[in-house]
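Student: make a model of this:
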Amino acid sequence: MKQNQPARLGALAADLARVVSASGIPAVVAVRDLLEESRAFIEWGTPTLLPDRVADAARLVEIGRGITKWYWIWPQSQDNTAERQKLAAQAQAWSDEILQMSGLLESE
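Tutor: Coordinates of the predicted model:
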C-alpha cells in the first residue's frame, strides 16, 4: 500500500465499480473475490486517514460492514436477480461516495 490516500480510495472505488459490473452475471465467482479485496482495502487503508479524517474513517468502517454482509450472503444470493440488483445498487453508491471522498474528482 505505497499509494497515497487519494489513489488508495480511488482503487477501492474502482473495485466496487467492478462489483457492479460482475454482479449482473449469475453465479460469478469474481464478485466474492472483489468484495474480499474491498474489505482488505478498507482494513489497510482506513488507519491512514486518522487522525485528520475521523469522519471518513468511520464511514469506511460502516461501508466495510456492509461489504462484509454481502461477502457472507453472496453464495446464497448470487442466483437471485433481485439480490444481484441490490448489491449492484449498493456497490455503485459506495463507489461513488468513496470516489468523492478520495478528492480525485476535484483535480479535474
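
Student: CA only for contacts and neighbour counts going forward, please
Tutor: OK.

Student: and the helix or strand where Ala58 lies, which residues are buried?
Tutor: When elements are defined using DSSP states H and E, Ala58 is found to belong to helix 54-77. The neighbour-count check on helix 54-77 (16 or more other CA atoms under 10 Å) flags 56-57, 60-61, 63-64, 66-68, 70-71, 74, 77 as buried.

Student: please apply the same query to stretch 82-95.
Tutor: Under the neighbour-count rule (16+ other CA under 10 Å), stretch 82-95 has 83-84, 87-88, 90-95 buried.

Student: now the second one, please; I'll put the structures next to each other:
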Amino acid sequence: MRNRNEIYERYMQDSLPVRLGGLAADLARIVSFSGNPQSAHVVASLLEESRAFVEWSAPDLLPDRVDDAARLVDIQRGLTRWYRIWNDAQNDPAQRARLAEQARAWSDEILQMSGLLDQE
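Tutor: From the prediction side, this is the model:
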C-alpha cells in the first residue's frame, strides 16, 4: 500500500464508528469495482487497504467488544484470501461475482457494527 504511514495517521484521527464506516465504504467500493475487469488494480488496492483498516481498528474494540474484534479478524482473513488469489480470480466473472457478494455482506455487517446507522 502506498503511503501507508500517511493513510494510518489520517485514518486514526477519526472515531472508531467513523473508521468502521470507512472500512464498510471500502468494501462497498470493492463491490462496485469487482464487476469490471479493467478495475482489477483498484480492487487489489482496496483489498489491501481494507486489511489495514481492520488491523488498525480491531484493537480499539477491546476489551468491551471482543466478539466484534474477533469478527473483524475473521473478515481480515477472508480479505487476505481474496488478496492472495486476486491475480487469478480477476479474470473469472464467477470469482469476481463471489467477491462482490462477500464484500457486500462484510460491508453491511461492519456498517451495522459501527453503530452509525443507530445515530440517524
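
Student: restricted to helices, list the buried residues of stretch 82-95 of the first structure.
Tutor: Cross-referencing the buried residues of stretch 82-95 of the first structure against helices under DSSP state H gives 83-84, 87-88, 90-95.

Student: in the first structure, what stretch matches stretch 72-85 of the second structure?
Tutor: Under the alignment (TM-score structural alignment), stretch 72-85 of the second structure falls on residues 60-73 in the first structure.

Student: can you list the neighbours in contact with the matching stretch?
Tutor: Contacts to stretch 60-73 of the first structure, defined as CA atoms under 8 Å, 6 or more residues apart in numbering, come from residues 32, 35-36, 38-39, 42, 46, 87, 94.

Student: out of the residues you listed, which two sit at the greatest distance?
Tutor: Thr46 and Leu87 (22.4 Å; CA to CA).

Student: any idea how many residues pack against the alignment partner in the first structure of Arg19 of the second structure?
Tutor: Correspondence of Arg19 of the second structure to the first structure, assessed by TM-score structural alignment: Arg8. Number of residues near Arg8 of the first structure (other CA atoms under 10 Å) recorded here: 20.

Student: isn't Arg8 of the first structure up against Trp44?
Tutor: No. At 9.7 Å, Arg8 of the first structure does not count as touching Trp44 under the criterion of CA atoms under 8 Å.
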